[in-house]
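A.B. asks: need coordinates for the below:
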Amino acid sequence: MALMFNPKRRSVLATLAAAACAMPFAASAADNYPSKVITIIVPFSAGGTTDILARVIAQDLTRQLGQSVVVDNRAGAGGNIGGALAARAPADGYTLFMGTVGTHAINAALYKKMPFNPVKDFQPLSRVANVPNLLVANPNQPFRTVPELIAYAKAHPGQVNFGSSGSGSSIHLSGELFKMMTKTDMVHVPYKGSAPAVTDLLGNQIAIMFDNMPSAINHVRAGKLRPIAVTTAKRSPELPDVPTIAEAGVPGYEATSWFGMFTVAGTPKPVVDKLSAALAKSLASPEVRTKIKEQGGEVVSETPEQFAAFIQSESDKWAKVVKASGATAD
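C.D. replies: As a prediction, this is how the structure comes out:
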């Protein structure tokens, strides 16, 4: 009797065989992980908040994982240059990405063409911190309070420059929201990261910034920058004498930055689980929590699923703000 060839049955058997081979491979990947240096790509320049937080985490992950974790700064295009580089990396757990509200919740609404997909190209691990933005001015500027800034900007339309870490960053949109709510005409000056913007602010090349607190707070403490207000709904415990923008004269104003860790989409689940567990331990470490708090940040630790749901809600929120403000990428 002739044997009948069933291509469908052969396809099913091939699929089952491939799955059987993949399971021990995935387990092996986790067992041997990590066996070499892990890189965290930071999409902004060294010295800014994203960089500061990434280095705090990298130091502790090195201890947790027993392999060096290094930071690679790839600034530009509001975080899109670093994001695109990370998205193209092998999905093996050796490339991490320090994402922000800008890279993963704002840019998709701001840029007509994105070089990566914030959802499909990345595997969320956990949010790391929420950070207030701090409205700061060069001490040589003639205003000290929110009402004085508003009055000065209205008396000098187009003459008050505010810097940011890049178009579409939370620092930029904090300023756009302020302009919109106060009906003032101020000029946005984008930089490739917070650090170079702060340098020009210190040199009085720009008048103000709505900077992330970690990159500005030490300059405030040293008296090199004048704190005017924080962008959050509540005052910061690190600067309790500095009012919120809302209580200082702009009711309803609120803007918060957040930062989180990702790896590349398609990374084997056992490796993702190992990274997620190590990150959770780092964020529970008293030393890490103290360092983040000293920078004005609030530590946040989530599961990958919780972080993914949060990103979706933030994307919906900021898309509306971008549309209402008319902000565009330069």
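
A.B. asks: contacts, neighbours, all on C-alpha from now
C.D. replies: Will do.

A.B. asks: distance of Gln141 relative to Val230?
C.D. replies: Separation of Gln141 from Val230 (C-alpha to C-alpha, to the nearest Å): 18 Å.

A.B. asks: wasn't Val322 part of a helix?
C.D. replies: Yes - counting by DSSP: H, G, I helix; E, B strand; the rest coil, Val322 falls inside a helix.

A.B. asks: contacting residues for it?
C.D. replies: 106, 109-110, 173, 328 (C-alpha atoms under 8 Å, 6 or more residues apart in numbering).

A.B. asks: among these, which one lies nearest to Arg9?
C.D. replies: Ala109 (46.3 Å; C-alpha to C-alpha).

A.B. asks: check whether the closest one really touches Asp316, as I assumed.
C.D. replies: No - the criterion here is C-alpha atoms under 8 Å, and Ala109 misses it with Asp316 at 9.4 Å.

A.B. asks: between those two, which is the more surrounded one?
C.D. replies: Just comparing Ala109 and Asp316: by other C-alpha atoms under 10 Å the higher neighbour count belongs to Ala109, 22 against 13.

A.B. asks: quick one more, to check against the first:
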Amino acid sequence: MRPTRRAALLLPLALPLPARAQGAAAGTEWPSRPIRFVVPYPPGGPTDLVGRVAAAALASGRASEGSAAALAGGRAGEGAPPVPAVVENRAGASGAIGAGEVARAAPDGTTFLVNASAHVIVPHLQPQPFDALADFTPVTELAKVPLVVVVPAASPIRDVAALLAAARQRPLTYASSSIGGAPHLAGELFKLLGRVELTHVPYRGSGPALTDLLADRVNVMFDSLASSAGHIREGRLRALAVTTAQRLPEHPDWPTVSEAGVPGYEITTWYGLWGPRGLPAAAAGRMQAALAAGLAQPEHAARLAAMGAIRTVPPPAGFARFVQAESDRWGRLVREAGIKGE
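C.D. replies: Got it, this is the predicted structure:
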């Protein structure tokens, strides 16, 4: 199904309104307005896909039995009308437009950012109009997704060894979904450890990057399995290797980049949910509980698994520690590899 720019999904939640959102709406149940999941990339890419699964999980009728009670502090909504959960794509500036919109939003529990690990990588590459750590409230990690090295099906490059050899003989280009995302750093790490040169060609999302890869306008991509899986299944792309430390159980015939010729290579991407700075801890905790319950439902777990995603959904405190550690880790890699923003 072709994703629309805005997907409205019914969300049967009933949560007391956070203190800063009370006043004119006092006495109403939270959320009294649609919850916005802002995705800072175009529709169709992996961040968008994960965000839509999360929104659907919140809207799930089967999830509502457990999650609505958790959100309402034990009350199951008491007949409150369903409220939409809206996925909004705000692409541009390597994710800064959408993220900035959430950073400026009121912390009333109605606006959240769905972003990839790029959220804590890009600030190490180029200045941002916000502080990726201080201006947001971590809610939960949604999923981890392996990256896969892909080339067009018609490419003469059939494995990692051939990719290394080709890169040493002639200039090659690699596409990525944005500057500073895991796919970008995956290419830079490949260059560093493989001792080859590849020219980075950034796009505004995986969708446009894949379009040019499929048209053979760029040579290779280190893409999220979530966005490349369909093209691989349909024979339009060839998978050379996965970027994880071990082979994927679902694709045991795909080698890891490390075992295929670049020892020590390992990188994955992850997706999380943030609120604006000042989001009440109770609201963050209840949203995490709702997502944990919803994403555990078979249909949503199956959608994540089909994208190669591993569901995580830790509590806010654990996610906050993880985000800080990831920012430190990526910052070190950017400095040591001399990676620059473009």
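
A.B. asks: how about the contacts of Val322 of the first structure, which pair is most distant?
C.D. replies: Ala109 and Leu173, at 12.2 Å, using C-alpha to C-alpha across those.

A.B. asks: please pull up the equivalent of Val69 of the first structure in the second structure.
C.D. replies: In the second structure, Val69 of the first structure lines up with Ala85, judged by TM-score structural alignment.

A.B. asks: so how far is Arg104 of the second structure from that match?
C.D. replies: Taking C-alpha to C-alpha, one finds Ala85 of the second structure at 19 Å from Arg104 of the second structure.

A.B. asks: Gln141 and Val230 of the first structure: which is more packed in?
C.D. replies: Val230 (30 against 14).

A.B. asks: contacting residues for that one?
C.D. replies: 132-135, 236, 242-245.

A.B. asks: switch to 10 Å and redo it
C.D. replies: 132-136, 210-213, 236, 239-240, 242-248, 254-256 (C-alpha atoms under 10 Å, 6 or more residues apart in numbering).

A.B. asks: in whichever strand in the second structure runs longest, what's buried?
C.D. replies: The strand that spans the most residues within the second structure, counting by DSSP state E, is strand 136-152. Within strand 136-152 of the second structure, the residues scored as buried using 16 or more other C-alpha atoms under 10 Å are 136-152.

A.B. asks: and it, which stretch of the first structure?
C.D. replies: By TM-score structural alignment, strand 136-152 of the second structure lines up with residues 122-138 in the first structure.

A.B. asks: quick one: the matching stretch to chain centroid distance?
C.D. replies: 6 Å (C-alpha atoms, centre = their mean, to the nearest Å).

A.B. asks: mind checking how far the match of Val69 of the first structure is from Asn219 of the second structure?
C.D. replies: Counting by C-alpha to C-alpha, the gap from Ala85 of the second structure to Asn219 of the second structure is 38 Å.

A.B. asks: same deal with Ala7 of the second structure?
C.D. replies: 33 Å.

A.B. asks: compare the two (neighbour count), which wins?
C.D. replies: Between Ala7 of the second structure and Asn219, counted using other C-alpha under 10 Å, Asn219 has the larger neighbour count: 22 against 16.

A.B. asks: what's the counterpart of the more buried one in the first structure?
C.D. replies: So Asn219 of the second structure corresponds to Ala207, using TM-score structural alignment.
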